[in-house]
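Student: I would like to see how this sequence folds:
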Amino acid sequence: MFLEINSHNPQPRLIHKVVENLKKGGVVAYPTDTTYGIGCSIFNKKGLERIYLIKQRDRKKPFSFICADLSDITRYAKVSNYAYKVLKRLLPGPYTFVLDATTLVPALLLTKQRTVGIRIPDNEICLSIVKELGHPIVTTSANLSGEDPIGDPWQVEQQMGKLIDIVIDGGDLSADVSSVVSLIGDTPVVLRKGVGDVSWCE
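Tutor: Model prediction:
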C-alpha cells in the first residue's frame, strides 16, 4: 500500500491506518528528518526478522529505534543528567544517541554491551505514528545494507513495496544519515558523522 501523508499536518485517519497495521505486526516505510526508514513495533519479533531479511543485514548489527519524546527515552535508556541536557538541546533532530538500555528493551535491539541507539527525528509523520502507537518503532534506512539511503518514496515503493505492508509518501527527502553519538559516560563520542552538527563534541 502506498499512502500519501501531509508532512506538515499529518491526517489523523491515515496515521491511525498505519498504527493499526503496526499493531497487527506490519512493517512500514516512513519519512524521517534525514531519509526514508523502514520499521515495525520494537516488540514485533517477526517484524524485526522480516526487516533483517529485507535489508540483507548482518544479524549481529541491532537496529536503533524512534521514541516519541524525552520521557519516552528515559523508559528505554539510562539517561544521566549530562545526557539529558544534550538530548533536550538537540532533539528532535538528525541524531542517533547511544545509551545504556533498560530492561524494557527487547533483546534483538541490544548490542553485546547492552546499549541502544535512540532517535527523535524532526518529522511530524513518524512522531505522530510513534505517539499513537504508544511505544517506539524500529528505525533503519530504507535500502539494502551497504547501499545508499533512499530519499524518494517512489523509489522505496519500487524496491521494497512488495516486501513491506505500507510505504508512506511524506515528500522527497535527502539521502543523508543521522549523526551517531555515544553518550555512555559524560564524554560524547562521535561514532558516525551525518547531518547533525557534532562540533559540540570536540
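
Student: going forward, measure contacts and count neighbours with C-alpha atoms only.
Tutor: OK.

Student: ranges for the helices of the protein?
Tutor: Along the chain, counting by DSSP state H, helices occupy 12-23, 45-55, 70-76, 81-90, 124-133, 153-160.

Student: check contacts around the nearest residue to residue 173 once chain neighbours are set aside.
Tutor: Leaving aside its chain neighbours, residue 173 sits nearest to residue 151 (4.4 Å; criterion: CA to CA, 6 or more residues apart in numbering). Listed by CA atoms under 8 Å, 6 or more residues apart in numbering, the contact partners of residue 151 are 35, 36, 172, 173, 174, 175.

Student: which of these count as buried?
Tutor: Burial by neighbour count, 16 or more other CA atoms under 10 Å: within these this picks out 35, 36, 173.

Student: So which of those residues is the closest to residue 2?
Tutor: Proximity of the buried ones among the contacts of residue 151 to residue 2 (CA to CA) peaks at residue 36, which lies at 13.7 Å.

Student: The closest one and residue 155 touch, don't they?
Tutor: No - with contacts counted by CA atoms under 8 Å, residue 36 stays clear of residue 155, the gap being 10.2 Å.

Student: what packs against the longest strand along the chain?
Tutor: In the chain, assigned by DSSP state E, the strand with the most residues is strand 95-101. Strand 95-101 sits against strand 77-78, strand 115-119, strand 179-182, with contacts defined as 3 or more CA pairs under 8 Å, 6 or more residues apart in numbering; DSSP states H and E.

Student: ok now the last one, how far from the chain's centre?
Tutor: Centroid separation between strand 179-182 and its chain, computed with CA atoms, centre = their mean, to the nearest Å, is 14 Å.

Student: The structure of the following sequence is requested for comparison with the preceding one:
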Amino acid sequence: MARYFEVHPDNPQTRTIRQIVDLVRGGGLIAYPTDSCFALGCQIGNRDGLDRIRRIRHLDERHHFTLVCHDFAQLGQFVRISNSVFRLVKACTPGSYTFILPATSEVPRRLMHPKKRTVGVRIPGHVAAQALVAELGEPLMSSTLLLPGQEEPMTRAGDIRQRLDHDLDAIVDAGECGTEPTTVVDLSQPEPVILRRGAGDPAPFE
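Tutor: All right, here's what the predicted structure looks like:
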C-alpha cells in the first residue's frame, strides 16, 4: 500500500517533504501534484520506477518522459538550449509547459526519445512540486498521471489512492491542483511545434 502524505499547499512541511524525498531516493515511485494535474515521479536513475510508470500508463519506448526541474540552473544540466530558445522558455516558466529539447549526456539514454535523442523538461509553478525537487537536488523523472483508456488525467489524491494504492509507494496530497495536462512544445527543431495544447497558453509559440 502507498503511504499517504498530506502537504500544506502554500507552506509545505519540511519534515514531510524530506520523508517523501527519502522514499524517492530509496527507489520509490510517487504520485504528486503539479500546476497541471498529478504526475508520476521517481529518481532519474531508477530503472524499476521507469518500468513501473510504463506499466501503469501502457507507454511504449517513443514516449517522452519529462524531467521536472527546480530552476533554470538545473534544467541547463540536462538539455541543450540556444539563446533564442532560452528567452522563449524563460518567459513561460515556471508554468504549465513541457518543452522537448535535445538531451545532454547527463540524461540516461532510456529516458530519451530513441531516435531524436530528446527529452521533456519543465519548471512547475506548484509550491509542493517545487519543494520536492528542491529537496531532492535533481529533477524528478515524471509522466502525467493519465491512465490507459482515460481522456483526462487524474487530479484528486483520493481517487489516485483508490485506483493505484498497490502500484505506488507514496501519494502526495496538497489539496487542489491543475486539472489540465501541460502544453507540450517541441523546441528541438528550427521552429517551435506544439505537440499538445493544454494548460499553458500556446500563443507565444505560434
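
Student: Quick one: neighbours of the counterpart of residue 106 of the second structure in the first structure, just the number.
Tutor: Using TM-score structural alignment, the equivalent of residue 106 of the second structure in the first structure is residue 104. For residue 104 of the first structure, the count of nearby residues is 10 (other CA atoms under 10 Å).

Student: contacting residues for residue 17 of the second structure?
Tutor: Neighbour list for residue 17 of the second structure: 7, 131, 132, 135 [criterion: CA under 8 Å, 6+ apart].

Student: Is it correct that residue 85 of the second structure is in contact with residue 187?
Tutor: Yes - assessed by CA under 8 Å, residue 85 of the second structure is found in contact with residue 187 at 7.2 Å.

Student: List the contacts of the aligned partner of residue 125 of the first structure in the second structure.
Tutor: When the second structure is aligned by TM-score structural alignment, residue 125 of the first structure is paired with residue 128. Going by CA under 8 Å, 6+ apart, residue 128 of the second structure touches 7, 8, 9, 10, 12, 33, 34, 174.

Student: Could I have the PyMOL command that selects the buried members from the residues you listed?
Tutor: Paste this into PyMOL to select the buried members of the contacts of residue 128 of the second structure, with burial taken from 16+ other CA under 10 Å:
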select buried, resi 7+9+12+33+34+174
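
Student: Serialize the contacts of residue 128 of the second structure to TSV and add fields for distance to residue 194 of the second structure.
Tutor: Formatted as TSV, the contacts of residue 128 of the second structure follow (distance: CA to CA, whole Å):
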residue	distance to residue 194 of the second structure
7	33
8	34
9	30
10	31
12	33
33	24
34	21
174	30
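
Student: can you tell me which of the contacts of residue 128 of the second structure lies nearest to residue 42 of the second structure?
Tutor: Nearest member of the contacts of residue 128 of the second structure to residue 42 of the second structure, counting by CA to CA, is residue 33, at 13.5 Å.

Student: re earlier: mean shift of the longest strand of the first structure relative to the second structure?
Tutor: Strand 95-101 of the first structure, aligned to the second structure and superposed, deviates on average by 0.4 Å (mean CA distance after the TM-score superposition for the first structure).

Student: which non-adjacent residue is nearest the residue positioned nearest the centre of the second structure?
Tutor: In the second structure, the residue lying closest to the centroid (CA atoms, centre = their mean) is residue 142, at 3.7 Å. Of all residues not flanking residue 142 of the second structure in the chain, residue 41 sits nearest, at 4.3 Å (CA to CA, 6+ apart).

Student: Might one say that the one you found is in contact with residue 31?
Tutor: Yes - the pair residue 41 of the second structure / residue 31 is scored as a contact, 6.3 Å apart, by CA under 8 Å.

Student: Under the alignment, what does the residue nearest to residue 173 of the first structure map to in the second structure?
Tutor: So, by TM-score structural alignment, residue 151 of the first structure is matched to residue 155.

Student: What is the equivalent residue in the second structure for residue 39 of the first structure?
Tutor: Aligned partner of residue 39 of the first structure by TM-score structural alignment: residue 41.
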